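S.K.: kindly return the folded structure for what I paste below:
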Amino acid sequence: MVDTSSNSPGSDAPHDVITIHDLKKSYLLGEIEVPILHGIDLNVKKGEFVAIMGPSGSGKSTLMNMIGCLDRPTSGSVRLMGKDTATISDNELAELRGFEIGFVFQNFNLIPRLSAYENVLLPTYSNSKKDIDAMQRAKDLLTLVGLDDRLYHKPTELSGGQRQRVAIARSLINAPSLILADEPTGNLDSKTSEDIMGIFSELHGKGSTIVMITHDPEMKKYVDRVVLIKDGRIENN
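M.R.: As a prediction, the model looks like this:
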């Protein structure tokens, strides 16, 4: 059985996986400052499965970018595994993003010319934990998501559900502390969505910490907690 948990030093530390305090984010539109997030506070504990939900334009994607180390706050703090993303260097930020966060996207983001196996291995080319046998782990993860007979198929030879399974396997290759899923069932039919959410539920049952951005109320039944965001503010927590 493949280990889906983090192998990184300090992964059993008592701090939350995510600690966000008074997070504000604005963007410049010409000379006009446009505020998007207004003082967000949010904690996610190790092993939690949390859905962040809200209407279009609510700030979900901006919040995801903050959590995923794809952008920095205007003010306030985002701490991941105890590290303040606003104060660490760009290299440290890239390392945190590469080693500790596994991304799953709505559009899969697979490389068309690479096989499923090669796509899963892709994150290890620039970031690879020394205690992981990446080649064997990629095969084990594809087996875990039910694609042991599709290792060398390219994305164009796979269904949408199979491509999302590859993306989930890829997100786990570096044994991250956090899985960040952005609308992971957004392009899938209802039956395939159930299958994909079954995989996330299985990962959660094995101890993975998962934050899922979604607008689909059907996803509520799979998670521990729903965080509602509207107009850049959290309405419940």
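S.K.: for the rest of this, base every contact and every neighbour count on C-alpha atoms.
M.R.: Noted.
S.K.: show me where the chain has strands.
M.R.: 18-29, 32-44, 49-53, 75-80, 83-84, 101-105, 178-182, 210-214, 225-230, 233-234 (DSSP state E).
S.K.: show me what counts as buried in the first one.
M.R.: In terms of neighbour count (16 or more other Cα atoms under 10 Å), strand 18-29 has its buried residues at 18-20, 23-26.
S.K.: quick check, nearest of these to Phe99?
M.R.: Ile18 (15.2 Å; Cα to Cα).
S.K.: export the strands of the chain as a markdown table, with columns for distance to His153.
M.R.: As requested, the strands of the chain are exported to a markdown table (distance: least, Cα to Cα, whole Å):
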| stretch | distance to His153 |
| --- | --- |
| strand 18-29 | 36 |
| strand 32-44 | 36 |
| strand 49-53 | 31 |
| strand 75-80 | 35 |
| strand 83-84 | 39 |
| strand 101-105 | 19 |
| strand 178-182 | 23 |
| strand 210-214 | 27 |
| strand 225-230 | 36 |
| strand 233-234 | 42 |
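S.K.: measure the residue of the chain most remote from its centre to Lys25 for me?
M.R.: Computed with Cα atoms, centre = their mean, the residue of the chain farthest from its C-alpha average is Glu31, at 32.9 Å. Glu31 sits 16 Å away from Lys25, going by Cα to Cα, to the nearest Å.
S.K.: next up, for comparison:
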Amino acid sequence: MVELEKNPPQDDIVVRAENVCRDYEVGDMTIKVLRNVDLLVRKGEFLAIMGPSGSGKSTLMNMIGCLDRPTCGAVYVMGKNVNRISDSELAKLRGMEIGFVFQSFNLVSRLSALENVELPTYANRRPGIDVRGKARELLDLVGLSERMDYKPTELSGGQSQRVAIARALVNNPSIILADEPTGNLDSKTGEEIMNIFTDLHRRGRTVIMITHDLQLANKYADRVVYLKDGVIDDRATKVNAA
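M.R.: Model prediction:
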């Protein structure tokens, strides 16, 4: 098994999953989606999570993203056990520490690019922060300084994903979660988006990405974790060369 050190410094770990299970009740049936998953994610790591459809990738991402809680075991995000904090504390942790980038962009069609980037700050407003200025700065960072006033319907897929990345960064999160971020993009645009993630990683961001693309995972991620039938396949999990 390829793994991190047995006892890494605790302040170096941003996500820790211990013996995590997730079951769903469907009628009289219990569907076991995750089974005894253990995972550590270091600060500043670029981790890719791979696996076939139904392997539990999105469920694990939901656990890490504080969108769901495990049936058994424990998930710690920035040192906090997501099972032991209130819903309001969980929402605050999710809003302040995690930035989400989705395959389908999830932009609000009636808002401009600038307004979409500002959106996550409404629930988690930091005192003394110039939100409009921060949003402009981030759109400039992703190469959309001339498209700030455009609505999603006036943007290409690649431009929309750049807006989504800027939106994910607006609260200065510790972790970026990207679920198939290039899945709806052509190869050239997908490479441009991955170059943005690479730049964020070089700046010290922790990036956790779900992908079906092995070549993409091997090219950009520090480490690749494979899920199969709700468990981590230790034989396939590997650390990529620097």
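S.K.: related to what we said a few turns ago, need the buried residues of strand 18-29 of structure 1 in TSV with distance to Glu95 of structure 1, can you?
M.R.: TSV is the format used below for the buried residues of strand 18-29 of structure 1 (distance: Cα to Cα, whole Å):
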residue	distance to Glu95 of structure 1
Ile18	16
Thr19	19
Ile20	20
Leu23	22
Lys24	24
Lys25	23
Ser26	25
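S.K.: follow-up on the earlier one: in structure 2, what residue corresponds to the residue farthest from the centre of structure 1?
M.R.: Under the alignment (TM-score structural alignment), Glu31 of structure 1 maps onto Asp28 of structure 2.
S.K.: same check on His204 of structure 1?
M.R.: Using TM-score structural alignment, His204 of structure 1 pairs with His201 in structure 2.
S.K.: that match and Glu45 touch, don't they?
M.R.: Yes - at 7.3 Å, His201 of structure 2 counts as touching Glu45 under the criterion of Cα atoms under 8 Å.
S.K.: find residues that contact each of these two.
M.R.: Common contacts of His201 of structure 2 and Glu45, defined by Cα atoms under 8 Å, 6 or more residues apart in numbering, comprise Val207.
S.K.: dump the residue contacts of the aligned partner of Arg113 of structure 1 in structure 2.
M.R.: By TM-score structural alignment, Arg113 of structure 1 lines up with Arg110 in structure 2. Taking Cα under 8 Å, 6+ apart, we find Arg110 of structure 2 in contact with 151-152.
S.K.: list the helices and strands the helix of greatest length in structure 2 packs on?
M.R.: Under DSSP state H, the helix in structure 2 containing the largest number of residues is helix 187-202. The contact analysis (3 or more Cα pairs under 8 Å, 6 or more residues apart in numbering; DSSP states H and E) places helix 187-202 of structure 2 against helix 157-169.
S.K.: what stretch of structure 1 does the helix it packs on fall on?
M.R.: With TM-score structural alignment as the criterion, helix 157-169 of structure 2 aligns to 160-172.
S.K.: isn't Arg79 of structure 1 up against Thr19?
M.R.: Yes - contact criterion Cα under 8 Å: Arg79 of structure 1 and Thr19 qualify, at 5.0 Å.
S.K.: any idea how far the residue nearest the centre of structure 2 lies from Arg205 of structure 2?
M.R.: The residue lying closest to the centre of structure 2 (Cα atoms, centre = their mean) is Leu177, at 0.5 Å. Relative to Arg205 of structure 2, Leu177 of structure 2 is positioned 11 Å away (Cα to Cα).
S.K.: likewise for Cys72 of structure 2?
M.R.: In terms of Cα to Cα, Cys72 of structure 2 sits 29 Å off from Arg205 of structure 2.
S.K.: more crowded one of the two?
M.R.: Neighbour tally, Cys72 of structure 2 and Arg205, criterion other Cα atoms under 10 Å: the higher count belongs to Arg205, 21 against 16.
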